[in-house]
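take a look and give me a structure for this.
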Amino acid sequence: MITLHPGSVPLSDLEAIYRIGAPARLDDAFRPGIAKAAARIAEIAGGGDAVYGVNTGFGKLASVRIPPSDLATLQRNLILSHCCGVGAPLAPDIVRLIMALKLISLGRGASGVRPVVVELIEAMLDKGVIPVIPEKGSVGASGDLAPLAHMTAVMVGEGEAFFAGERLNGKAALERAGLAAIVLSAKEGLALINGTQVSTALALAGLFRAHRAANAALITGALSTDAAMGSSAPFVEEIHTLRGHRGQIETAAALRALMAGSEIRDSHLEGDERVQDPYCIRCQPQVDGACLDLLRMAATTLETEANAVTDNPLVLSDGRVVSGGNFHAEPVAFAADQIAIAVCEIGAIAQRRVALLVDPKLSYGLPPFLAKNAGLNSGMMIAEVTSAALMSENKQMAFPASVDSTPTSADQEDHVSMACHGARRLLQMTDNLAGIVGIEAVVAAQGLDFRAPLTTSTELTNAHRAIRSVVPTLEVDRYMAGDLEAGAELVKSGKLNASVSAGILPGLG
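Model (predicted):
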């Protein structure tokens, strides 16, 4: 059980919720603050002053005053009318993270929901009631309205949810789990659907997946360097400390550690006529290190956002209820674009290493396309083409989503962030990246096989063994799709990273 401390939940806890479905609940110390804000909203709802979202309509309809007798209907109507999502359901691991992020936001005690609302989200997480949230419909401003409405619909006994392997209507899913729907009070529907939790959850998932693939690319990059008999001289420490970028320094250190003690490297320290390797070998610290720095920048933004209050209006510490714009997801949109650029570049340089290894003009003695009896066998020819296709697709998707905007809601919401689909595209991009890095793993392992009886380093031998546990050496042409899928899964699962010693690969912190 992860105890959430709103305002200071670390990335490691969020990753555990996402990756392993760790159960989560709020620290009890935050419950009095939640109750205090709810009492303030109840006071306003029973008074005479008009306060947006409490006793008024929404958006362009904010000037419409709602009588006290209709406030519960107002909140229910808000949820039902905003369930306008389309597309495939978001994966359960994403939805669990969305729900945890909503708990964190509500737990700050500035949203005005009753404790029973928080308790139902906690219980749904604990029992495994996962709302069906269509993937499309948010423009990333005024909150992720449509997707969060689908989450909230289950809480009021509407919509759909997955429970125990079945897709059920919301009321049935709650009842099967031994839970009951709630009737929303003043502002509670608005508090639940205002906010950036969907965009943030998608961006965090993209971040976690990108970082895992980035570290796997350090392993495959080192394997490729050895397979191509590349030089490790460009990785010496002082080169990188002279420049000073943290990611570059740490990436170079990882490459040195991965390659330390390689017989292949030692075999060509003397007599190698090549003065310099191509950039995809020589500039790995500069490129992959810059990408690591970019991921860390995005991580800082997303950790802050995960702990933020992003609905509207907010109950301030002095009791005032004030409208603002924390629901605008521009920081998340920028972070998603940063991650997309890093993902694109990690894949681009990895793909060039794949191309180098299959090209006999560049691979320093390896056979064409790493094929035994080349000509009769095509070897890794089309595996390289597939890596190029994945790289190109990521290039097309890397264009910043945050620079796009379109007015919505009768021009009331006239500038939006596009954070939600900017973050969602990271899932496909990181799948593509895992494919590219997985192909490099398969190709580099084949290249190392041709260097026998010379051996690589201890660390890379362990990585090579992990690859060979799922993809055997290519002796003659065979059906390759399964091999490439197995390589990608090594990257996605983290098993390739786990094959090397702890502490070599850089973290996000």
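
alpha carbons only for contacts and neighbour counts from here, please
Fine.

quick one: the strands in the stretch 151-300 of the chain, in order.
According to DSSP state E, counting those that start in this stretch, the stretch 151-300 of the chain carries its strands in the segments 160-163, 166-169.

any idea which of those gets closest to Val275?
Checking those against Val275 by C-alpha to C-alpha gives strand 160-163 as the closest, at 59.7 Å.

and that closest one, how far from the chain's centre?
Taking C-alpha atoms, centre = their mean, to the nearest Å, the mean C-alpha location of strand 160-163 is offset from the chain mean by 23 Å.

next, the second sequence, to be compared with the first:
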Amino acid sequence: MCSLAHSIFILPEGASLASFTWLKVKPHPSRRRISGLHAEANRSPRKSRFPKILNGEGLNGHDKQVASGKGRVWTDNQPYLSNPSVPLYRGRLAEVTIDGSSLTLQELVSVARDNSTVRVDRKALQRTKKGRAVLEKLLQEDEVIYGVNTGFGALSNVKVAPEDLKQLQANLLRSHASSVGKPHSTDVVRAMMLLRANTLIKGNSGIRPDIPQLIVALLNKRVHPYIPQKGSVGASGDLSPLSHMALVLMGEGRVEYKGTWMVGKQALQRIGEDPVELEAKEGLALNNGTQQMTSIGCLNLYDSYNLLETAEAALALSLEAIKGWIDPFDQRIHNVRRHNGQVQVARDIRALLRSSRMCRSIIKDDPADGRPQDPYSFRCAPQVMGPMIDAMEFVRSTLEIEMNSATDNPLIFPDDRACLSGGNFHGQPISMALDIMGLGLSTIANISERRISALLDASLNNGLTAFLVGKESKPGLASGLMALQYTATALVAENKILAHPASSDSIPTSGNFEDFVSMGPGAAHKSTSILENCQYVIAIELLTAAQAVHLRGGSGLGIGTKSVYQAIRKEVRPLTQDRSSHDDIERVFQLVRNGRVSDLVRRFTKGSN
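This is a model prediction of the structure:
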């Protein structure tokens, strides 16, 4: 185990620190600490040192060289970044400290999926307490404050009596807990809880510190509210799903605890906590925010980084399978255009194909021997896939800002003793970002399907059998992998429908008082479906390319593609006679989804030139 400031990392059994990237990072100006190893990568080699906190303990020879400054690590001096938000360390963070301003993507994923322990920064709790004191002072002065002593939405012109302020907040959560459909998965629920606690401790919500601390206690005891997926329009925030979450704090609603569904009060009793009686504004502070759409977006973004690296592996293996030309990936071509993503994809493909004897090159092969160029889906892949990398950086920036933002209304500004109504709950930034991510993922699947088609087409696959019929079968009598393209085509067609932007739509709500909404949750849900479809399409390409490589003898692969091919072969045997491909697809899909292929890719692409 090694610790880096507030984030503690548990190394997987047998793992070496040499396989991870370590950085010298200037602490965030608001906190003199480094918040985990996540995201800031890594290309040009230079001498550096591990953080002194490691003290060289447990390091192998290479690690000790690096720790002493004699070895080399990869940092971010070069302007072309390699998936800069993908955590190069994929292990569990034992503990995550939240302070309202520095939560990272990796920390969110570790809490959501690996049940990392969450702590609340003491200074953040002091800010929260100060914000609450200011709100109570304003109420004593008989200030009219929206949602605190007034009704909500179109009923905001109704003044609420002081003796009814507590009831107003409880009624808000009960009335707005109206979502429908299947419940969110546990990782989404945990991400929502983490993000809501993080935004409440910024000190701008006017809530008592006890409430975010109770949310954190539920997280750490793994008490997960029942939150149906559908019912939010993304303004004012994710009112309905967050209301389902907040009801549990009152002892109401339903939760999952240790595999059993129960009412909120029963779960609170089992973990030794008492239900809260909401004070003025606290219901509105709990349900007025963008945490549903942001949580889904963050988890999908994390998985999209892994998917994109897997798509690079599929491209590289397909290029070998078709005996394609390596020249379109030459560094000189991409340096004269200089889009970061394009340059990176080309560089990663070169790294994966290093030492390959299956690809052709103008330096050693005669262009007259077969076609002089490959189809666009091979030759132009960096130009098509690269923009997705660039788009994902925009998405990451948007989401990480949102993760650490105050998103309810009204907001308290303790230093100014002010309470201001605004629109930080509006999900348009998230909605547009997730629409862009969905569009990019759809494009990745689209170009992958074109390569699948080429591999199966005897007129394009450079001498292989039609539909890659197995060696013990006859084309016509056997269909080979013909039907795999049908599946890929169906998924791609569905993605094209789903790629329509949710952010372009708006239906007024609350008597036209809330007359323009973001539909951000729709964008989030669409991105989930598009992502899964894309994972399946890439799995089908890997399976198809592996069959083509097998038909060519299975030797002569690049150093990276060889590892990918071997991983596939451990799960799926080559096709010799027709059989159902369902199980084969599902096995490779799991390799894609759980990040095993992207882990292999990272071994060969980090630090590549």
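
after superposition, what's the TM-score here?
TM-score for the superposed chains, counting by TM-score structural alignment, normalised by the length of structure 1: 0.97, backed by 507 aligned residues with a C-alpha RMSD of 1.6 Å.

re the thing from before, just name the most buried of the strands of the stretch 151-300 of structure 1.
strand 160-163 (a mean of 22; mean count of other C-alpha atoms under 10 Å).

so which elements touch that strand?
In terms of contacts (3 or more C-alpha pairs under 8 Å, 6 or more residues apart in numbering; DSSP states H and E), strand 160-163 of structure 1 is packed against strand 130-131, helix 145-155, strand 166-169, helix 170-176.

where does that strand end up in structure 2?
With TM-score structural alignment applied, strand 160-163 of structure 1 matches the range 254-257 in structure 2.

residues making contact with the matching stretch?
The contact list for stretch 254-257 of structure 2 (C-alpha atoms under 8 Å, 6 or more residues apart in numbering) reads Arg222, Val223, His224, Pro225, Tyr226, Val248, Trp261, Met262, Val263, Gly264, Ala267.

rerun at 10 Å
186, 218, 221-227, 244-245, 247-248, 261-268, 270-271 (C-alpha atoms under 10 Å, 6 or more residues apart in numbering).

now which of these would you call buried?
Burial by neighbour count, 16 or more other C-alpha atoms under 10 Å: within those this picks out 186, 218, 221-227, 244-245, 247-248, 261-268.

circling back to that earlier point, out of the helices and strands packed on strand 160-163 of structure 1, which is closest to Ser69 of structure 1?
With C-alpha to C-alpha, the closest approach to Ser69 of structure 1 among those belongs to helix 145-155: 21.4 Å.

once the two are aligned, what's the mean deviation for the closest one against structure 2?
Comparing helix 145-155 of structure 1 with its match in structure 2 after superposition yields a mean distance of 0.4 Å (mean C-alpha distance after the TM-score superposition for structure 1).

what ranges do the strands span in structure 2?
For structure 2, applying DSSP state E gives strands covering 2-4, 7-9, 44-46, 73-75, 93-98, 117-120, 180-183, 223-225, 228-230, 254-257, 260-263, 411-413, 418-420.

quick check: which of the ones you listed is buried the most?
Comparing the strands of structure 2 on average neighbours per residue, with mean count of other C-alpha under 10 Å, the densest one is strand 223-225 at a mean of 27.

counterpart of Leu239 of structure 2 over in structure 1?
Matched to structure 1 by TM-score structural alignment, Leu239 of structure 2 sits across from Leu145.

any idea how far Asn77 of structure 1 is from its match?
13 Å (C-alpha to C-alpha, to the nearest Å).

that older thread, ok, now how distant is the match of Leu239 of structure 2 from Leu192 of structure 1?
Applying C-alpha to C-alpha, the value for Leu145 of structure 1 to Leu192 of structure 1 is 9 Å.

which neighbours do the two share?
The overlap between the contact sets of Leu145 of structure 1 and Leu192 (C-alpha under 10 Å, 6+ apart) consists of Ile79.

show me what Asp288 of structure 1 aligns to in structure 2.
Under the alignment (TM-score structural alignment), Asp288 of structure 1 maps onto Met385 of structure 2.

would you enumerate the residues in contact with that match?
By C-alpha under 10 Å, 6+ apart, the contact set of Met385 of structure 2 is 308, 311-312, 341-342, 344-346, 377, 440-441, 443-445, 447.

filter the residues you listed down to the ones in helices?
Judged by DSSP state H, helices contain the following of the contacts of Met385 of structure 2: 308, 311-312, 341-342, 344-346, 377, 440-441, 443-445, 447.

ok, so of these, who is nearest Lys364 of structure 2?
Of all those, Ala346 has the smallest distance to Lys364 of structure 2: 19.9 Å, by C-alpha to C-alpha.

Ile507 of structure 2 contacts Asp515, correct?
Yes - counting by C-alpha atoms under 10 Å, Asp515 is a contact partner of Ile507 of structure 2 at 7.1 Å.

list the buried residues of stretch 490-507 of structure 1.
Within stretch 490-507 of structure 1, the residues that count as buried by 16+ other C-alpha under 10 Å are Leu490, Val491, Lys492, Leu496, Asn497, Ala498, Ser499, Val500, Ile504, Leu505, Pro506.
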